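**Q** sequence plus the predicted model coming up.
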Amino acid sequence: MCVGESTRRSLRSILNQTGQEPYPQNPISVTNDSRTYLGIDLGTSGVRSVLISGTGEVLAEARTGLPETQDSGGMKTQKPDDWWNAVLDSLRQLVAQRTLTDVAGLCVDGTSGTTLLTDAENRPLTPALMYSDTRLPETARQLLEIVPQAANACSLSSALLKAWWLREHYAPAGDYYIQQQADWILSRLRGTPGISDWNNGLKLGYDVVNKTWPEWMQQMNWPVGALPEVFAPGTQVDTINTDMAAETGLPQDTQLHAGSTDGVAAFLASGASQHGDAMTSLGSTLILKLCSRHPVASPEHGVYSHRLDENRWLAGGASNTGGAVLKQLFKNDDLRSLSLDMHPDTDTGLNYYPLPAVGERFPINDPEKKPLMNPVPENPAIFLQGLFEGIARVEKTGYDLLEQLGADPVTSIRTTGGGAANITWTNIRERIVGRPMQEGLHDEAAYGMARLAAGLF
């Protein structure tokens, strides 16, 4: 029996409970030679799916929310069954818009570092620790006795740290598999675990330069098979499992491709692809990605590089500043209305470093860094503009740092995430960051995964 038998329900059985049909009575017709591609993005708060044509045209989109992350004494977890149910629901929404019978391939991305241990049938043996669970500094210090700092696998958000902690505290009997969020969904679709990609593998300790697991991994005494086989993003790794095809409504010949992380997926969604192309994600956090000929890394600054292919690397980092701190202080409607009362060409003079809590990862890697959001002016529009400016200065510092470390100079910046829609904030960023900005193709990471499945990058 596979994970959560209660969730192993077909789309038809789910919809039968509500009296709906799982497939439209008259789905949009498709020609025999037109194949489509599916991207699935698993985030912290929901699952998004995008269906595209072979040329990148968006044919259907869907969003499904996830239950709130559970926080028990700082231990932040989610239930993998909730991820799977959300995936099924998003596919049901797509089916209501358009048939999925012509899907040729799919890719999945997830939050980097969200980790669990499973058995050979994908049953979770531990909770799924979220990437945002950063309460394990002592475990990180223990890992540093084994793991080279340059391996980018000892940060408090790393998958390796969480896998180590889960093993030590849950002591699973017999064989087990280390899986991250995207890995687990791919395993469900394949019917068996054991596959990951360069981008998710990075923070599990995989050596993306030499494309192998490093020798120091042997000191950690993982059982045979615990570490996944790692493939380049977009590589065809399998065909969908027959049972999963029936459960999801996807064709039995649907090709499964190695996926990626949410940050890399957002980069691909933006349409950036050339050396010097950059992507800023203005979501709950601030993520920078810069396409470079060579990898750059600086653990003391929180800088690392994802490998796209043989000639392209994504140098970047993730700051704790971003939309999360704004939502602590303002409602969404206030963010929009107050933006209209700003003067984006005139600096407020406020020298803020906005953070939702103590601790920063990039471009300053300092777990003790405190937020700086004082003084607070009486005018809330000026206060919000000061926060926008502070986040923009972090963005500028990040790109300056990447260039100083040897990444290709930024030629243009595309923006994704919720903040991309705020024109006033964009004007402020253009003034402070000082690099050309252009509109991205799409702001959903799932679109990037669909493009990856279609080979459009």
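**A** Received it, and whenever you're ready, just let me know what you need.

**Q** C-alpha from now on. contacts and neighbour counts both.
**A** OK.

**Q** quickly find the element holding residue 381.
**A** helix 380-404 (DSSP states H and E).

**Q** what do you get for residue 107?
**A** strand 103-110.

**Q** helices or strands up against the following helix or strand past that strand?
**A** Per DSSP H and E, the first helix or strand lying C-terminal to strand 103-110 is strand 115-118. Counting contacts by 3 or more C-alpha pairs under 8 Å, 6 or more residues apart in numbering; DSSP states H and E, strand 115-118 packs against strand 128-129, helix 159-170, strand 177-180.

**Q** assign the residue of the chain most remote from its centre to helix, strand or coil.
**A** The C-alpha centroid of the chain is most remote from residue 378, which lies 37.1 Å away (C-alpha atoms, centre = their mean). What DSSP: H, G, I helix; E, B strand; the rest coil gives for residue 378 is coil.

**Q** adding another structure so you can compare the two:
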Amino acid sequence: MYIGLDLGTSGLKAVLIDDAQTILAEATAPLEAVRPAPGWSEQAPATWLDAADAAMRELAAQRPLDGVRGIGLSGQMHGATLLDADDEVLRPCILWNDTRSAAEAAELDADPRFRALTGNIVFPGFTAPKLVWVARHEPEIFARVARVLLPKDYLRLWLTGEAVAEMSDAAGTSWLDVGRRDWSDDLLAATGMTRVQMPRLVEGSEVSGQVRDELASRWGLPKGVVVAGGGGDNAASAVGVGVVKAGDAFVSLGTSGVLFAASDAYQPDAGTAVHTFCHALPDMWHQMGVILAAADALNWFAGVAGAPAAQLTGDLRALQPPGRVLFLPYLGGERTPHNDAAIRGSFLHLDHATDRAALTRAVLEGVTHAFRDCYDALSATGTRIERLIAVGGGSKSDYWVKAIATSLNLPIELPADGDLGGAYGAARLGMMAATGAGVEIATVSKIARVIEPDTALTEYFAAAHARYRASYHVLKGLT
């Protein structure tokens, strides 16, 4: 048996699978981010350990874990977990959706070495600019930083005692030479850091350590359970749904939104604001467009409207042409294609006839248009998408998925196992590490059904997207 642990922003999910990759048990534990200032987002790393312990205990209550051979890790990317020389946490982790370091990111991005070596814009959410921010605003903490770990890798340190990162997550720090799959001493030095402060690197399917005896005994694991390198949340999700070869892609409607395409070559184009990262598998990369508020935008509107998000989307029936009302989902800035931390969301063209259903459609359409932005940016890099799978909580809305399929003019497949997220992919990586199996075990999950685009509405969505793009530039002039 094999376990996958996925450390998300709003919760930690654990799954247990057998040798046939059938899910035997699942558990979740909630987490919450705090926002102590506008644009800030933090979590206490101790809460991750409590969540992991609770989830593992729940798995053990459902099924004895004495046959477990491997564990894989997945998690939210980019977070800066700062440790001192005794591996004690120095401050709350600065999360992926924290934009306080926008000025520092712009300064690093102006240094041509960063785009040349990482293949990416230095975004405010990435790890390196956060350390520059800490050096400027919390110098007493920066002076004590002996180690920087990404969130799931802090969980690994607790599990194994080993300070290790893997390529897909490390690629989102702005310190990794993504083509060479190694830390860049030049980029580290440019931010006042050294290789000594970085964890050891492994591939996602390699062994990174073994579960400590104390934890093994607590959860009923045998001794010697290996922990795989794992993957960043999106790379692990890709392994989970079988997006492991060029031409395959998935669209994720989670808190943030991702259009992820696997690639067998390193082909960056930083100017498009497309992320080019290592995959969680050796000799593979991936490219993705990222929007910062997908389901998060719908959940925000649900709170304002005073109705559950599922009720708002459930009230919508057949897909309609986009209405005149536009929603720009930039509640906390945007990445692809704008790289704009300052921009904020907006409703446009409201009138007396605008009701709750029209606003709900506008929110779904706004996020859909943002995915079309990502699709166009990926296309500009030469990345091809031949097969598209939908994952994430928002994929439960057929209306939303059909809108995206229509906008992109691509059929979208829905996995039979539903929203497994990164946990299932992490379990597969744990299986690879424990057994030495190759990528062939990451076969595509069983597809329940396919949502086809409504070709009669494709032109309407294209026209609405053009208005959406023009509205960004109008809104930009007002911020």
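**A** Thanks, I have it. Just so it is clear, the structure is predicted and the values come from calculations on it, not from any experiment.

**Q** what range in structure 2 matches the strand holding residue 107 of structure 1?
**A** Across structure 2, the stretch matching strand 103-110 of structure 1 (TM-score structural alignment) is residues 68-75.

**Q** in which helix or strand does the nearest residue to residue 28 of structure 2 once chain neighbours are set aside reside?
**A** Using C-alpha to C-alpha, 6 or more residues apart in numbering and skipping the chain neighbours, the partner closest in space to residue 28 of structure 2 is residue 13 (4.4 Å). For residue 13 of structure 2, the host element (DSSP H and E) is strand 11-17.

**Q** distance of the closest residue to residue 195 of structure 2 other than its chain neighbours relative to residue 328 of structure 2?
**A** Closest residue to residue 195 of structure 2 apart from its sequence neighbours, by C-alpha to C-alpha, 6+ apart: residue 185 at 6.5 Å. Going from residue 185 of structure 2 to residue 328 of structure 2 by C-alpha to C-alpha, to the nearest Å gives 39 Å.

**Q** in terms of neighbours, single out the busier of these two.
**A** residue 328 (24 against 14; other C-alpha atoms under 10 Å).

**Q** what separation do you get for whatever residue of structure 2 lines up with residue 256 of structure 1 and residue 320 of structure 2?
**A** Matched to structure 2 by TM-score structural alignment, residue 256 of structure 1 sits across from residue 227. Note on residue 227 of structure 2: its distance to residue 320 of structure 2, by C-alpha to C-alpha, is 48 Å.

**Q** looking at these two, which has the bigger crowd around it?
**A** More neighbours surround residue 227 than the other of residue 227 of structure 2 and residue 320, with 32 against 14 (other C-alpha under 10 Å).

**Q** contacting residues for that one?
**A** For residue 227 of structure 2, the contact set (C-alpha atoms under 8 Å, 6 or more residues apart in numbering) comprises 70-73, 156, 160, 207-211, 430, 433.

**Q** did I read that right, residue 141 of structure 1 in a strand?
**A** No: going by three-state DSSP, the assignment for residue 141 of structure 1 is helix, not a strand.

**Q** count the residues that sit near residue 247 of structure 1.
**A** Close neighbours of residue 247 of structure 1, defined as other C-alpha under 10 Å, add up to 17.

**Q** before we move on, what about residue 218 of structure 1?
**A** 11.

**Q** confirm that it sits in a helix.
**A** Yes: the assignment for residue 218 of structure 1 by three-state DSSP puts it in a helix.

**Q** which residue lines up with it in structure 2?
**A** Counting by TM-score structural alignment, residue 218 of structure 1 corresponds to residue 189 in structure 2.

**Q** now residue 420 of structure 1
**A** Using TM-score structural alignment as the criterion, residue 420 of structure 1 maps onto residue 395 of structure 2.

**Q** most centrally placed residue in structure 1?
**A** The centroid of structure 1 falls nearest to residue 262 when counting by C-alpha atoms, centre = their mean (1.8 Å).

**Q** who's in contact with it?
**A** Taking C-alpha under 8 Å, 6+ apart, we find residue 262 of structure 1 in contact with 41, 42, 43, 109, 110, 111, 112, 445.

**Q** these: which two are farthest apart?
**A** Pairwise distances across these peak at 13.2 Å for 112 and 445 (criterion: C-alpha to C-alpha).

**Q** comparing these two, which residue is more hemmed in?
**A** residue 445 (32 against 27).

**Q** surely the more buried one meets residue 269?
**A** Yes: contact criterion C-alpha atoms under 8 Å: residue 445 of structure 1 and residue 269 qualify, at 5.7 Å.

**Q** sorry, back to before: quick one: the residue farthest from the centre of structure 1 and residue 384 of structure 1, what's the gap?
**A** When distance is defined by C-alpha to C-alpha, residue 378 of structure 1 is 11 Å away from residue 384 of structure 1.

**Q** and if you look at residue 53 of structure 1?
**A** Distance of residue 53 of structure 1 to residue 384 of structure 1, given as C-alpha to C-alpha: 40 Å.

**Q** okay, those two: which has more neighbours?
**A** Taking neighbours as other C-alpha under 10 Å, residue 53 of structure 1 and residue 384 compare with residue 384 leading, 22 against 19.

**Q** counterpart of that one in structure 2?
**A** By TM-score structural alignment, residue 384 of structure 1 lines up with residue 360 in structure 2.
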